[in-house]
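J.: How does the following fold in three dimensions:
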Amino acid sequence: MSGSRPWRALIGNPWWERPALLVLVLATALGYGWELDRNQLLNYYSAAVRSMSQSWTTFVFGAQDPSGTLTLDKLPGSFWLEALSVRAFGFHNWSVLLPHVAEAVLAVIVLHRVTRRWWGPVAGILAAAALAVTPMVGALAKAEIADMLLMLLLLLAVAAWQRSVETGRLRWLLLSGVWVGFAFHVKMVQAWAVLPALGVGYLVAAGRNPAVLWRRAGQLLLAGVTTLAVSSLWIVLVLLTPASARPYVDGSMDNSPISMVFGYNALGRFGVGDDLGMGGGLGAQIGSGTGTHWLYLLSDQVAPQVGWLYPLALAGLLLGIAWPDPAPRAAWARAGCVMWGVWLLAHVVAFSLGHVAHSFYVAALAPPVAALAATALTTMWSAYRQEGWRKWLLPLMIAVSTVWSAYLASRFPGFLPWLAPSVVVTGSLAVVVLVIGRIVSARASERSPGARPWTTHVLAAGGFLGVVTVLLAPSAWAATTVVPNPDAVSFDPAAGPRKIPAAEFDKSARRNQKTFDYLRSRRQGEKYLFAASSMIAASATAAGESVLPFGGFSGSLPAPSVDHVADLVSRRELRYVILGNILSGRKRPEPPVAGWVRLNCSQVDPKEYGGGGRTVTLPPTDSGRPISFRYDLQLYDCRPGG
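T.: Next up, the predicted model:
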């Protein structure tokens, strides 16, 4: 064993592995990065990224605007790499999205190393390929969403955890805790969902030795403290910084990072303490709906994104835990399967009981599904080449996977209509070749014991066809993310067919642009082009304009204060204010600034700037619910005398 070399696998390197991995990585990078500059950015996030790239203060606190008025409603760690990229290369679509491509490619590489260390080079390549062609991973790799960075950091945590399982050394477990702590700065409490998996797996690896078990329990406690300490760094920094010296914390009514992280972004997902109406936003409705049922992960908006390998993943979990293996690494590999299984279970429960605002959240399932599916294929292939009833498991699971993939594909008859028949043909051929090849091979071996009959090549062909079968459908769906989809919307990335007409959002964006042009033509040296709710202000901030955001993401925050806005108006640094927001679902309360504006400013005739209200109704979502949203914006001139 190579105890001092963390990236040296326990199993030897066959000649074909590195070329295969190189081809896979290059193809993945090319597919994820193709026409990157044509992919859309999410204004709310890209505005913050532009602001964060302009000063280290806005960078550290994650300010929405260059003046540092409000933070994002999430921790800034999600966007630090984006801001650094913009700082280095300038603000472009590709420079904002480039870190996500790199994160996705690195996640594929890390999963390969983690899987092959205990399950061998074939399993490593299969797991990496399965992750690379997961449709949602392809979509997130070129979207301004933080889930790819979360996935990478958690996989790095698993890699360090894997070393701690083998050696029992505390330093590796502490490093794993550090990686989870970094992941917390990306997606907050969601990062902690893997802690039960790492903890249970670490204890399982101790076996039945009480002394080892108690020692590892103590190590887990120290690792947990480390995770908590690293996770708390930004929260502590904000708490120690005077409110006057930092932006107001969005996602909280009390300017508290604790409320934002554990209330708005944690308990609020389960309908507890949802003071800001997090669950009623337009993006949430256009996303996956509520996700409060146990079949959610089998739904049309989720299963095709991460679930093509569900049957194989379940088989890999059962085989990895129950299948006796005399190899020295068997206990470690079993602990690995337990870890992946608990990871899956924790997320299944969370996604089934909590509020899932967007279907891309379930990308967290992709690593365990890919690893367990690869485990299943390699384990069953090993049994397939030996005698006994287990040799029939491989053709049986290929048949099950064929039926499942064909069923999923058939649920979208108007999209890739060739896919379901192709899966059936390929899968049927694979099963026939595997069954006949195994029978013929057994008879040939009886005639010539010890010889390598020509049927060995037939068996290999059957195995290859089986791999093609299980990866065909997800690859086809993932391929739809290579070229930007004109019907896609930036806040809900996904592969496959889109039912949301992006043209409706383009019309509203053009309407906003007309208003912005009107304001630019009347600007007379004011610092801010206008003030507006964060969602409206973001589109102008992302374009490089100086805009004062108020109300936060929900539009309801009591920040900035009325006194601050009145002072800006009196000093002629602010003239125009846009009231209103993009409304969908329940109506939220207005911030205090809105009342002051209505009392002290003059409303501009909507005909002058192309404003006014407009209701747009979109087609039903996958859950069968039509979506209506309303642009209801009013422009006010706050200069004395108009």
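
J.: Please count neighbours and contacts with C-alpha atoms only from this point.
T.: OK.

J.: before we move on, what SS does the nearest residue to residue 274 once chain neighbours are set aside have?
T.: Distance criterion CA to CA, 6 or more residues apart in numbering; nearest residue to residue 274, sequence neighbours excluded, is residue 268 at 4.8 Å. For residue 268, the assignment made with DSSP: H, G, I helix; E, B strand; the rest coil gives helix.

J.: burial measure for residue 268, as a count.
T.: 21 (other CA atoms under 10 Å).

J.: ok, now the one 4 residues further on?
T.: Residues near residue 272, counting by other CA under 10 Å, number 11.

J.: Helix, strand or coil: sort out it for me.
T.: Looking at residue 272 with three-state DSSP, the answer is coil.

J.: and residue 494, that one's in a helix?
T.: No. Read with three-state DSSP, residue 494 is coil and lies in no helix.

J.: For the comparison step, fold the sequence that follows:
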Amino acid sequence: MSTTVTPPNQTADQTEVREPAKAAPAAPGKPKDTPARTRRTGRASRLLLGNQPRWIRPSAAALLAFTAVLYLWNLEATGYANSFYAAAIQAGTKDWTALLFGSLDAGNAITVDKPPAALWIPALVGRVFGFSPLSMLVPQALMGVAAVGLLYLTVKRISGPAAGLLAGGVLALTPVAALMFRFNNPDALLTLCLVLAAYLTTRAIEKAGWRWLAAAGAVIGLAFLTKMLQGFLIVPGLALAYLWAAPTGLGRRLLHLLAAAGGIVLVAGSYIALFQLTPASARPYMAGSETNSFLELTFGYNGLGRITGSEGGMGGGMPGGGGGMGGNVGFGGTAGITRMFGASFGGEVSWLLPSALIVLGAGLWFTRREARTSRTRAALVLWGAWLLVTAGILSFMSGTVHPYYAVALAPAIAALVGIGAVELWRGRAYWPARITLAATVLAGSVWSAVLLGRDAAWLPWIRVAAVILGVLAAAALLLRLDSLRVVPARFRRMATATVVAVSLLAGGLGSTAWTFATAAQPHSGSIPTSGPTASAMGGPGGQGGRTGFAGPGTSGPGTSGSGLADGAGLAPDGSGLAPNGSIDGGTVSGGAMGPDGASTANSQLTALLKASTAKWSGIVSGASQAASLELATDTSVIALGGWNGGDPYPTLAQFQEMVANGEIGYFISGGGMGGGGGRGGNSEVATWVAANFEAQTVGNSTVYKLTT
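T.: Below you'll find the predicted structure:
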């Protein structure tokens, strides 16, 4: 693989600025340019175009504008997306404590089972503009635009603007990226933080700048506060690239890495200390933990438990855990080296994964004799380690894993494709580079056809076109069509453009079509998947959609035994809310009813909770049901037992104290995830309520009035 040779003190993305030619005399009748006017024009030109070819900045602006349109178009159709996070964002718009700690309700009973950073920006926007689906989702989409822009800038510094544009385009047109940047899960902010950390590390490597590296560490700390240990998966790649290639001595490189570690500790550690040192009575309970501990959540349910399945991977102590769901595509499919190519993850992110692996291996081989400080090889190490470590963990973890986690792979795949394709193109006069480039394009087109074939009824002509284009592009690259003697010199530029265009179409047609199909559909629920159908899973027992998951919920004391299938009050798409914002498609307890009956029952329950003046209008087992009720009523509802009803909060004694203080309006029988027993023992709460309060039927729901 070739690298661009540049003069000292000039980076690969800089272009030589030549002395401007002497201006020609002004034409008769035309005003003569004055020196001041020329200077003003020159400053404006430099501001708009920079000291580089005129096409670069307009092309970058077009990339960002295209990404913005793709991620913002018809965004309001998504509604509240994942009602679990939507309710927490709504709570953050009402109460600063809820915002700081990520509480699911404005009364600060219990948090979501994640750190709160991903909730902060949309909640702050909601405070300014009012809470709504758009105030929540537009920041997510803009994070996607920012991630694409940062990836462009990062790759441009290594292999030039063409590589940056290609990398940014690949990221923007990755299906799982379009899915997550149009959704309200934490993965949007996580991905942005990871790309920003890679950019800062790339800047640090250029001149051994410890400040850049410390800033990268601080951003990794923010990634940790977004999705805990998943934010650390890129750290080996960043550290290895800097340790290998930074232009300074080994001792200084090690000290600089300590500065990066200090940045991580400063940001992540400060929040952990704040949470742990805040009295439990002054903050919500930490969901997903047994001891109300942020650290337990970090290293248990959301940490090693996710990898080993030892924490009941379904979350919060649900029996069976991730292992019980391992063969289901909504939960990652079967663990193993082929998981990223399988039915669960394949259509989300693997479209160009074979191509990325080819250019990674070839690039490391072609740069094996370059100087230690080679930026191209450092970039390959950074993005390659990011890809291999993240893909390896996702492939072999036996706890809870969902297909959309693969969005963390998208920047690495895009960067490797951008750097590798452009460097191989520059070296195409060299046979090994030409063969590798042809294999890269052909692999991308063939694998795209395989993925499209898994949904054979959807636009079958695309996979045929992808293969044909791949074969044509590979042949043109091998034969060097752009430089054949039989091609007249005046047509060679056109031939070059044709080869480039066909190669791009061959590798990107399939993923682009799937991405557009993803963006055209509103997605909702807790496990969204990409593609041409609005598929999602609201949790166990939820809607199957493309995931192929359906099944009974988990029954337990104090629940209907129906899980989400009939007890969550979810909309038919698993979102938890119907498009008009009301609870629909299910009931709080008992079997599902027809549309009219369900609508009547839920409207009565909604009206009842809205009329409550208690601190919490109600309490119900499971966070999905509580979130749906909060969004429908604009009141605070306690999620008894957290996400799945298994967290030990509130205990019977705590609940009795709340009732005695008149803080809870109604106990609603049944619940979302239905984990009534679990480790939280909320069956004791249900039993005590049934023994001491009179049941009443509200529509199709059984409720107990707890206040006098």
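
J.: After superposition, what is the TM-score?
T.: The TM-score (TM-score structural alignment, normalised by the length of structure 1) is 0.87; 603 aligned residues with a CA RMSD of 3.1 Å.

J.: hang on, the earlier thing: show me what the residue nearest to residue 274 of structure 1 lines up with in structure 2.
T.: Using TM-score structural alignment, the equivalent of residue 268 of structure 1 in structure 2 is residue 305.

J.: what sits against its match?
T.: Residues in contact with residue 305 of structure 2 (CA atoms under 8 Å, 6 or more residues apart in numbering) are 299, 311, 312, 313, 399.

J.: contact partners of stretch 283-302 of structure 1?
T.: 303, 307, 348, 351-359, 362, 411, 491-492, 500, 621-623, 627.

J.: Include distance to residue 281 of structure 2 and neighbour count when you put the contacts of residue 305 of structure 2 into TSV, please.
T.: Shown next, in TSV, are the contacts of residue 305 of structure 2 (distance: CA to CA, whole Å; neighbours: other CA atoms under 10 Å):
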residue	distance to residue 281 of structure 2	neighbour count
299	24	15
311	26	27
312	28	22
313	29	30
399	32	32
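
J.: want to throw these into a markdown table with distance to residue 521 of structure 2?
T.: As requested, those are arranged in a markdown table below (distance: CA to CA, whole Å):
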| residue | distance to residue 521 of structure 2 |
| --- | --- |
| 299 | 36 |
| 311 | 34 |
| 312 | 32 |
| 313 | 29 |
| 399 | 29 |
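
J.: between those residues, which is closest to residue 167 of structure 2?
T.: residue 399 (31.6 Å; CA to CA).

J.: Could you check how far the nearest residue to that closest one once chain neighbours are set aside is from residue 647 of structure 2?
T.: Here the nearest residue to residue 399 of structure 2 in space, its sequence neighbours aside, is residue 309; by CA to CA, 6+ apart that works out to 3.6 Å. Counting by CA to CA, to the nearest Å, the separation of residue 309 of structure 2 from residue 647 of structure 2 is 17 Å.

J.: higher neighbour count, the two?
T.: residue 647 (34 against 25).

J.: Work out for me the element the more buried one sits within.
T.: Using DSSP states H and E, residue 647 of structure 2 sits within no helix or strand.

J.: in structure 2, which residue is closest to the centre?
T.: With distances taken as CA atoms, centre = their mean, residue 187 lies nearest the centre of structure 2, 2.8 Å away.

J.: For the stretch 451-600 of structure 1, which segments count as strands?
T.: 531-533, 548-550, 576-579, 582-583 (DSSP state E, counting those that start in this stretch).

J.: once aligned to structure 2, how far is the shortest one on average?
T.: When structure 2 is superposed, strand 582-583 of structure 1 averages 3.6 Å from its matched positions, counting by mean CA distance after the TM-score superposition for structure 1.
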